[in-house]
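Enquirer: Here is a sequence with its predicted model. Questions after.
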Amino acid sequence: MLLLTLTMIIVAYLIGSISSAILVCKLLGLPDPRTTGSQNPGATNVLRMSNAFTAATVLFLDILKGTIPVWGAFFLHVDSLYLGFIGVAACLGHIYPIFFNFKGGKAVATALGTLLPIGFTLGGLLILTWIVVAKISKYSSLAAIVTVSIAPLYVYFLKPLYVYPTLMLSALIIFRHRDNIKRLLNGTEDKITRKIKS
């Protein structure tokens, strides 16, 4: 079981290292998202650069990066605590992708993907939380921080077995947003906008 877990952790990291934003932008002839906008290769920055459909495609692929390895490990009967390490590995792949010079994104969508195997009720609650906070505040980063902060509470009431793995993911995502937190406190954080093409 230990060998299986280690293998799944490595696989999760490698899958997470596939940058959907960079590949989709390259395929569509758009600028590298690491060089424009917020310089973050994620769905929100792609939305600023292009359109909702392209951003949704990136979002969907980033979610899959988290769901595939965790769901696979779940069906292989990997222990719940180790599922957390596998989920963290997928997120670390997104944040520090080996295929893209270790310069990645914030891993919010990938973290969501790792939590979906717990249940679609949880997924719906997380998505709803993000949408509500983002709509009210207009800050994608604040929506992400609030969502991952409350995720362990949702999990506690739905499937408490997975609280500790969820806490691992939440801590990682909040740590990754430390610069955003500083900008939010200083009032210099960028709001969600989309470039309108004429």
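Expert: Received the coordinates, thanks.
Enquirer: use CA for all of it now, contacts and neighbours both
Expert: OK.
Enquirer: quick one: residue 165 and residue 7, what's the gap?
Expert: Using Cα to Cα, to the nearest Å, one gets 18 Å for the distance from residue 165 to residue 7.
Enquirer: out of the two, which sits in the busier spot?
Expert: Each of residue 165 and residue 7 has its neighbours counted (other Cα atoms under 10 Å); residue 165 has more, 22 against 14.
Enquirer: pretty sure the more buried one contacts residue 80?
Expert: Yes - when contacts are counted by Cα atoms under 8 Å, residue 165 is listed as touching residue 80 (7.3 Å).
Enquirer: Count the neighbours of the closest residue to residue 80 other than its chain neighbours for me.
Expert: Nearest residue to residue 80 in three dimensions, chain neighbours excluded: residue 162, at 6.4 Å (Cα to Cα, 6 or more residues apart in numbering). A count of neighbours around residue 162, defined by other Cα under 10 Å, yields 18.
Enquirer: Take this one as well and set it beside the first:
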Amino acid sequence: MQTVFIYILAYCVGQILSAHIIGLLIYRKNVFQLGSGNPGARNAGRSFGKTGFLLVLIGDMLKAYLICWVAQVAGLGILGQSIALFCVVIGHIYPIIYKFQGGKGVASFIGGLLSVSPFSTFSFVFVFLILFLLNRSFTKSGLIAIMTTPFFLFFYDRNIWGSIIIAIIAFIIILRHREKK
């Protein structure tokens, strides 16, 4: 029962869109009506500047990190924490309270991954930086790096089912980027 509660809580917390809240509270603007209309860190950066980008990035990462940490403290293993991360990311991408119009899930994914598998996160960041230096595309570098995370999780934690859940999350994030062009 506790595990199910954590997963439901994860989805509910995932629906807290930092870009929308920060936009309204600090900038007095609705991020859904600015730039691409996407309630994520990149659009917040374009709409509110570097500070807005950082605040949204940290907010979205923190919500996922905390949920995955709660799952860890509750005794859920890598698989349970990965499922909690899945629920947070789904809540962020498809929030009921925003009529299923959420962000793309990248910051939440990174924040949760940091809790689930810190070494996988550091490897993700390393791959991203190398790719970004080579092709100068933030989006392409990020998406390719996200695709590597299931392999890193398996390499570091030897958990095939957790790796499969992370692969599903990566696939959903990539699909979300394709549909939100």
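Expert: That came through fine. This one's a predicted model, so the numbers in the text were calculated from it and none came from an experiment.
Enquirer: tm score of chain vs chain?
Expert: After superposition, the two chains reach a TM-score of 0.88 (TM-score structural alignment, normalised by the length of the second structure), with 179 aligned residues with a Cα RMSD of 2.0 Å.
Enquirer: returning to that earlier point: my read is that the residue nearest to residue 80 of the first structure contacts residue 79, right?
Expert: No - between residue 162 of the first structure and residue 79 there is no contact under Cα under 8 Å: 10.1 Å.
Enquirer: counterpart of residue 41 of the second structure in the first structure?
Expert: The alignment partner of residue 41 of the second structure in the first structure, by TM-score structural alignment, is residue 43.
Enquirer: Now do the contacts for the nearest residue to its match once chain neighbours are set aside.
Expert: Nearest non-adjacent residue to residue 43 of the first structure, counting by Cα to Cα, 6+ apart: residue 55, 4.8 Å away. By Cα atoms under 8 Å, 6 or more residues apart in numbering, the residues touching residue 55 of the first structure are 43, 44, 46, 47.
Enquirer: any idea how far the second one lies from residue 134 of the first structure?
Expert: From residue 44 of the first structure across to residue 134 of the first structure, the span is 11 Å (Cα to Cα).
Enquirer: what helix or strand does the residue mapped onto residue 61 of the second structure from the first structure sit in?
Expert: Alignment note (TM-score structural alignment): residue 61 of the second structure maps to residue 63 of the first structure. Here residue 63 of the first structure sits within helix 52-75, counting by DSSP states H and E.
Enquirer: That helix vs the second structure - mean distance after superposition?
Expert: With mean Cα distance after the TM-score superposition for the first structure, helix 52-75 of the first structure departs from the second structure by a mean of 1.0 Å once superposed.
Enquirer: need the contact list for the counterpart of residue 19 of the first structure in the second structure.
Expert: Per TM-score structural alignment, the equivalent position to residue 19 of the first structure in the second structure is residue 17. For residue 17 of the second structure, the contact set (Cα under 8 Å, 6+ apart) comprises 39, 40, 60, 92, 102, 103.
Enquirer: Touching, the third one and residue 20? I think so.
Expert: No - at 11.0 Å, residue 60 of the second structure does not count as touching residue 20 under the criterion of Cα under 8 Å.
Enquirer: Looking at these two, which one has more neighbours?
Expert: When neighbours are counted by other Cα under 10 Å, residue 60 comes out ahead of the other of residue 60 of the second structure and residue 20, with 32 against 21.
Enquirer: what's near enough to touch that one?
Expert: 17, 18, 107, 108, 111.
Enquirer: Compute the number of surrounding residues for the fourth one.
Expert: Residues within reach of residue 108 of the second structure, counting by other Cα under 10 Å, total 30.
Enquirer: The equivalent of it over in the first structure and residue 86 of the first structure, how far apart?
Expert: Aligning on TM-score structural alignment places residue 108 of the second structure opposite residue 110 in the first structure. The gap separating residue 110 of the first structure from residue 86 of the first structure is 12 Å, by Cα to Cα.
Enquirer: just residue 177 of the first structure next, same as before
Expert: In terms of Cα to Cα, residue 177 of the first structure sits 21 Å off from residue 86 of the first structure.
Enquirer: Quick check: nearest residue in space to residue 31 of the first structure, chain neighbours excluded?
Expert: Once flanking residues are discounted, residue 31 of the first structure sits nearest to residue 25: 6.5 Å by Cα to Cα, 6+ apart.
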